[in-house]
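Undergrad: Take this sequence and fold it.
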Amino acid sequence: MFLEALSSAILGLALAWAAAHRLPHRLPARALVLPTGVAGGLFGAFVTHSALEAGGLPLILLGAAVVSAASLSLLLRPSGGLRSRSATA
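TA: Below you'll find the model as predicted:
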C-alpha cells in the first residue's frame, strides 16, 4: 500500500512537471500545478485501489495517471491566439 501511494505521488509529480514544462503559458504558477498533480495521483490511486481492491500496481498507477491528468487539465487556460470577437461586440 505504501509503495502504491509513493509511486502514484511520484507519477503525479512527473506528469505535473511535464505539463508545467511543456505548457507554461497556459497554466498558473508551478506552486499550484505541482501539488495538483500529486493530489490527483494520490486520489486516483485511492479510487482505483478501492474499486479494484487487488488490481495490482500497474492498474492502480494507470488510474492515478488518468485522474492526475484530468485534474491538471482543469487548470488549463485558453490559448491567447484563438480569441475572436463575439457578434454583439
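Undergrad: C-alpha only now, for contacts and for neighbours.
TA: OK.
Undergrad: in the stretch of helix or strand Ile60 belongs to, what counts as buried?
TA: With secondary structure defined by DSSP states H and E, Ile60 is part of helix 57-73. Under the neighbour-count criterion of 16 or more other Cα atoms under 10 Å, helix 57-73 has 57, 60-69, 71-72 buried.
Undergrad: Could you also give me the structure for this second sequence? I'd like to compare it with the first:
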Amino acid sequence: MILEALGSALLGLLLAWAATRRLPHRLPARPLVLSTGVAGALFGDFVTHSALGTGGVLLSLLGAAVVSAASLSLLLRPARRLRRRSAPA
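TA: I've put the predicted structure just below:
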C-alpha cells in the first residue's frame, strides 16, 4: 500500500512536471502545479483502490493518472490567441 501511494505520487509529479515543461505560459505558478499533480494522483489512487480493493495495482495507478491529469487540466488558462473585436458603433 505504501509503495502504491509512493508510485502514484511519483506519477502525479511526473505528469505535473511534463505539464509545466509543455505549457508554461498557460499554467499558474510551478509549485501550485506540482502540488496539484501529486494531490490529484493520491486522491485518484485512493478512490480507485477503495473501489477495486487490493490486487489492482496497475488499475489504481491508471486511476491516479486520470485524476491527476483531470485536476491539472482545471488549472489551464485560455490561450491568448483569441482576438476580441469591438462592436461597431
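Undergrad: After superposing, what score do the chains get?
TA: The pair, once superposed, lands on a TM-score of 0.92 when counted by TM-score structural alignment, normalised by the length of structure 1; 89 aligned residues with a Cα RMSD of 1.7 Å.
Undergrad: quick revisit: for the helix holding Ile60 of structure 1, packing partners?
TA: The contact analysis (3 or more Cα pairs under 8 Å, 6 or more residues apart in numbering; DSSP states H and E) places helix 57-73 of structure 1 against helix 2-22, helix 30-52.
Undergrad: If I take that helix and helix 2-22, what angle do their directions form?
TA: 40 degrees (axes from the mean of the first three to the mean of the last three Cα atoms, to 10 degrees).
Undergrad: Touching helix 57-73 of structure 1 from outside, list them.
TA: 4, 7-8, 11-12, 15-16, 19, 33, 36-45, 47-49 (Cα atoms under 8 Å, 6 or more residues apart in numbering).
Undergrad: Ala51 of structure 2: neighbouring residues, count only.
TA: A count of neighbours around Ala51 of structure 2, defined by other Cα atoms under 10 Å, yields 11.
Undergrad: measure it to Leu58 of structure 2 for me?
TA: In this view, Ala51 of structure 2 and Leu58 of structure 2 are 14 Å apart by Cα to Cα, to the nearest Å.
Undergrad: And for Pro24 of structure 2?
TA: According to Cα to Cα, Pro24 of structure 2 and Leu58 of structure 2 sit 30 Å apart.
Undergrad: and the angle for the helix holding Ile60 of structure 1 with helix 30-52?
TA: Interaxial angle, helix 57-73 of structure 1 versus helix 30-52 (the same axes, to 10 degrees): 140 degrees.
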